[in-house]
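Participant: No sequence on hand, only this structure:
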């Protein structure tokens, strides 16, 4: 039962920290809401016209590629740190296959022309 008390104490401490930070911001931050401050701001462009505008799918592709390769890099770092231990040749082969799949995916994306900006 003691472990549950520790978890409860940590959760309560986290809630208390968030609540105190929100309260401090409420007390200390200046508040001067004007019409200009309450309007929507989108990349320096005034919100004029309809709220829906067609965007380019190209940016979504770049975002997904970044997320894929960033997550894969997250898996590479711990592996690189423990490769000196008893993982041996099997781990090296598994990581070579993993990196090979990433290279094939990158070559496929490059061949399809998805890495061009224009």
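Facilitator: Looks like it arrived, so ask away. Quick caveat, the model's predicted, so the values are computed rather than measured. Numbering: from 1, shown residues only.

Participant: rest of the way, CA atoms for contacts and neighbours
Facilitator: Noted.

Participant: which residues of the protein fall in helices?
Facilitator: Under the criterion DSSP state H, the chain carries helices at the ranges 2-28, 35-38, 58-82, 88-111.

Participant: in stretch 96-116, what's buried?
Facilitator: Neighbour-count burial for stretch 96-116 flags residue 106 (criterion: 16 or more other C-alpha atoms under 10 Å).

Participant: Quick check: the gap between the spatially most central residue of the chain and residue 60.
Facilitator: In the chain, the centroid-proximal residue (C-alpha atoms, centre = their mean) is residue 67; its distance is 7.1 Å. For residue 67, the distance to residue 60 equals 11 Å [C-alpha to C-alpha, to the nearest Å].

Participant: Comparison target below:
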């Protein structure tokens, strides 16, 4: 029984320690030539115009989150739509419930103004 988990344990140890070892190795082998020019702020390779700190409106983040949520949920709908004709009734009802939940979330986001683009 324990033999089955040996491979999982080895994979877990490798997955935990390999990134640590590689990051440490990169830190040790990096070129260490500090230069004030390297620490300067740049804007697409040019000198920056205006202030260094620009604060974006929270509305952009909310719009991006709503897009991300619906984009991921659309990915879940594609496999369901491909096998729609061969699914039993309960699976079709679950898909319809999922679509109804998406529609309710879209209506809620619309009413709250999350879809307004400034």
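Facilitator: That came through, no problem. The model shown is predicted, which means the values in this text are computed figures rather than measured ones.

Participant: ok so, going back, let's have the helices of the first structure in CSV, adding distance to residue 47 of the first structure.
Facilitator: Below are these laid out as CSV (distance: least, C-alpha to C-alpha, whole Å):
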stretch, distance to residue 47 of the first structure
helix 2-28, 28
helix 35-38, 11
helix 58-82, 21
helix 88-111, 35
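
Participant: who wins for proximity to residue 117 of the first structure among the ones you listed?
Facilitator: Closest to residue 117 of the first structure of the helices of the first structure is helix 58-82 (C-alpha to C-alpha; 7.8 Å).

Participant: Which secondary structure elements does the closest one sit against?
Facilitator: With contacts defined as 3 or more C-alpha pairs under 8 Å, 6 or more residues apart in numbering; DSSP states H and E, helix 58-82 of the first structure has no helix or strand neighbours.

Participant: Mean per-residue distance, that helix versus the second structure.
Facilitator: Its aligned residues in the second structure lie a mean 2.7 Å from helix 58-82 of the first structure after superposition (mean C-alpha distance after the TM-score superposition for the first structure).

Participant: what's in contact with that helix?
Facilitator: 102, 114-115, 117 (C-alpha atoms under 8 Å, 6 or more residues apart in numbering).

Participant: can we see that at 10 Å?
Facilitator: With C-alpha atoms under 10 Å, 6 or more residues apart in numbering as the test, helix 58-82 of the first structure has contacts from 87-88, 91-92, 95, 98-99, 102, 105-106, 109, 114-118.

Participant: Can you name the residues that contact the counterpart of residue 89 of the second structure in the first structure?
Facilitator: Correspondence of residue 89 of the second structure to the first structure, assessed by TM-score structural alignment: residue 89. Contacts were defined as C-alpha under 10 Å, 6+ apart; by that measure residue 89 of the first structure touches 83, 95.
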